[in-house]
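S.K.: Build the 3D model from these lines:
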Amino acid sequence: MAPEEVEALFTRSSGEYLFARWGRPIAPVVFGVEEATLQVVKGALEAVVALAGHQLAETDPELGSNLMVFFFREWKELTEVPHMEQLVPDLGPLVGRLEAADANQYRFFRFDKDGAIRAAFVFLRMDKELSKVPAETLALSQIVQTMLLWSDEAFRDRSPLAVAGDHTILRPDFAGLIKAAYDPVMPAMAQDPSHALRLSARVAMYAPD
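M.R.: Now for the predicted structure:
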């Protein structure tokens, strides 16, 4: 993966380069799905976290759960979840904007004092389009998009996933990028585009054959 490709994945539409990875073990909880789908989400999370060399935890000492994934039918359901407004700032206006845009997904991150990811909230409105996506594909896609703070335009033109036989897999170059991003010698947060050069140099080393 060339340096300019890596840089584009973490350069926001505003022109700002901003990279962040999780700075603490991930303690997940999933709402709104049956046991079968829950296991699919759990499997995707375990696989990507293991790939990154990161850690999962039963609980986060500060937040209890620091990765919350919500499945629902209508955005207004979020306003009915107890204490949700304490987790997501300006929840009411946000829900209004998402409804107006007819959005079917939204991710919100919180960061620690060093800029690393402290918590993430994933909201999936299961409209007709998302309901057509196989659970395995949807789960893997969302976990990949939550492991790093990608650009808001990162996956507009290409997906980090590929189909291999009957299964959806993480593309080798993106697998290598995630592993490189979690290399202990790399910073948990970066705002200088030169960071993309360092990531690119490690991708080939980490990418699966």
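
S.K.: Please count neighbours and contacts with C-alpha atoms only from this point.
M.R.: Will do.

S.K.: so who does residue 12 touch?
M.R.: 18, 151, 152, 153 (CA atoms under 8 Å, 6 or more residues apart in numbering).

S.K.: Kindly report the same for residue 190.
M.R.: Contacts here follow CA under 8 Å, 6+ apart; on that basis residue 190 touches 17, 18, 19, 20.

S.K.: Could you also give me the structure for this second sequence? I'd like to compare it with the first:
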Amino acid sequence: MDHSEIEPLFTRGDGAFVFARWGRPMAPVVFGVQEETLSVVKGAIEAVSNLAGLEVVETDPELGSNFMWFFFSEWDELPEVPGLDGLVPDLVPLVARLKAADANQYRVFRFDEAEAIKCCFVFLRMDQHLSDVPAETLALSQVVQSVLLWSDVAFRDRSPLAVAGDVTVLRPEIGALIRAAYDPVLPGASMDKTHALRLAARVGVAQ
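M.R.: Take a look at the predicted model:
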């Protein structure tokens, strides 16, 4: 991938370039699934975090858990989760917008003083469409879309995943970009489009 392919992945619909990666280890917790699905989610988190060189821990010292997954049937269930409205600003209006859009997934990021990711909430309303997606595919897709602050339109036309035989895998160029994005020499966040050039210079090495 060269910079002309990388830059759009972090250029939002309003034209702003915004890049951010995790600035601390992930401390995940998953709500609303059975044990077999929980193990699938944990496996996807481990696979992507290993690719990025990002540590996964039991507890975040500031937040307890900083990578929270919620599986549910209806958006109206979210405001009923104790304390969630204190973690997600304007939760009730957000739920109203998501209901109006008939959305089945949404991610909320929070950032530290350096604008790196410090927390991510993954909301999955298990409608018929998501229920038909294999658990491994759904989990991997969500982790990939949570490990970096991609553009809101980055994967609108093409998934970050691909099918190899009977197995769903991360597209190699996206895997190489994730690995490059976590080069310790690079900053944890950038709003400068030239950051795409720095990423491109490292993608070739990562591949």
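
S.K.: can you map out the helices along structure 1?
M.R.: 3-9, 35-52, 84-87, 91-100, 128-132, 135-147, 172-181, 194-206 (DSSP state H).

S.K.: residues near the nearest residue to residue 6 of structure 1 once chain neighbours are set aside, how many?
M.R.: Using CA to CA, 6 or more residues apart in numbering and skipping residues adjacent in sequence, the residue nearest residue 6 of structure 1 is residue 196, 5.6 Å away. Residue 196 of structure 1 has 25 neighbours, counted by other CA atoms under 10 Å.

S.K.: quick one: the equivalent of residue 196 of structure 1 over in structure 2 from residue 6 of structure 2, how far?
M.R.: Matched to structure 2 by TM-score structural alignment, residue 196 of structure 1 sits across from residue 196. Residue 196 of structure 2 sits 6 Å away from residue 6 of structure 2 when distances are taken as CA to CA, to the nearest Å.

S.K.: Repeat that for residue 94 of structure 2.
M.R.: Per CA to CA, residue 94 of structure 2 is found 30 Å from residue 6 of structure 2.

S.K.: Among the two, which residue is more densely surrounded?
M.R.: Neighbour count, other CA under 10 Å: between residue 94 of structure 2 and residue 6, residue 6 has more, with 20 against 15.

S.K.: what's the residue nearest to residue 112 of structure 2 when sequence neighbours are not counted in contact with, if anything?
M.R.: Distances taken as CA to CA, 6+ apart place residue 118 nearest to residue 112 of structure 2, at 5.7 Å, with adjacent residues excluded. Residue 118 of structure 2 makes contact with 22, 23, 24, 66, 109, 110, 111, 112, according to CA under 8 Å, 6+ apart.

S.K.: right, and the first one touches residue 146 too?
M.R.: No - under the criterion of CA atoms under 8 Å, residue 22 of structure 2 is not in contact with residue 146, lying 9.1 Å apart.

S.K.: excluding its backbone neighbours, what's nearest the residue nearest the centre of structure 2?
M.R.: Compute the mean C-alpha point of structure 2, and by CA atoms, centre = their mean the closest residue is residue 146, 0.9 Å away. For residue 146 of structure 2, ignoring the flanking residues on the chain, the nearest one in space by CA to CA, 6+ apart is residue 120 at 7.0 Å.

S.K.: any idea how far the one you found lies from residue 24 of structure 2?
M.R.: Distance of residue 120 of structure 2 to residue 24 of structure 2, given as CA to CA: 12 Å.

S.K.: Looking at these two now, which is surrounded by more residues?
M.R.: More crowded of residue 120 of structure 2 and residue 24, by other CA under 10 Å: residue 120, with 23 against 18.

S.K.: just to revisit the earlier point, would you write a ChimeraX line that selects the buried entries of the contacts of residue 190 of structure 1?
M.R.: A single ChimeraX command selects the buried members of the contacts of residue 190 of structure 1 (16 or more other CA atoms under 10 Å):
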select :17,18,19,20
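
S.K.: Which of the contacts of residue 190 of structure 1 sits closest to residue 47 of structure 1?
M.R.: Of all those, residue 47 of structure 1 sits closest to residue 20, with 19.7 Å by CA to CA.

S.K.: The closest one and residue 119 touch, don't they?
M.R.: No - shown here, residue 20 of structure 1 and residue 119 do not form a contact pair, counting by CA under 8 Å, at 11.7 Å.

S.K.: Give me the neighbour count for the residue lying closest to residue 33 of structure 1 once chain neighbours are set aside.
M.R.: Distance criterion CA to CA, 6+ apart; nearest residue to residue 33 of structure 1, sequence neighbours excluded, is residue 71 at 6.6 Å. The tally of other residues near residue 71 of structure 1 (other CA under 10 Å) stands at 15.

S.K.: wait, residue 182 of structure 1 sits on residue 50?
M.R.: No - Residue 182 of structure 1 is not in contact with residue 50 according to CA under 8 Å; the separation is 10.8 Å.

S.K.: So between these two, which is more surrounded?
M.R.: Neighbours per residue (other CA under 10 Å) separate residue 182 of structure 1 from residue 50, with residue 182 holding more: 23 against 13.

S.K.: Now do the contacts for the more buried one.
M.R.: 21, 52, 53, 54, 188.

S.K.: if we can go back for a sec, the match of residue 196 of structure 1 and residue 111 of structure 2: what is the separation?
M.R.: On the measure of CA to CA, residue 196 of structure 2 and residue 111 of structure 2 end up 20 Å apart.

S.K.: just residue 118 of structure 2 next, same as before
M.R.: With distances taken as CA to CA, residue 118 of structure 2 is found 5 Å from residue 111 of structure 2.
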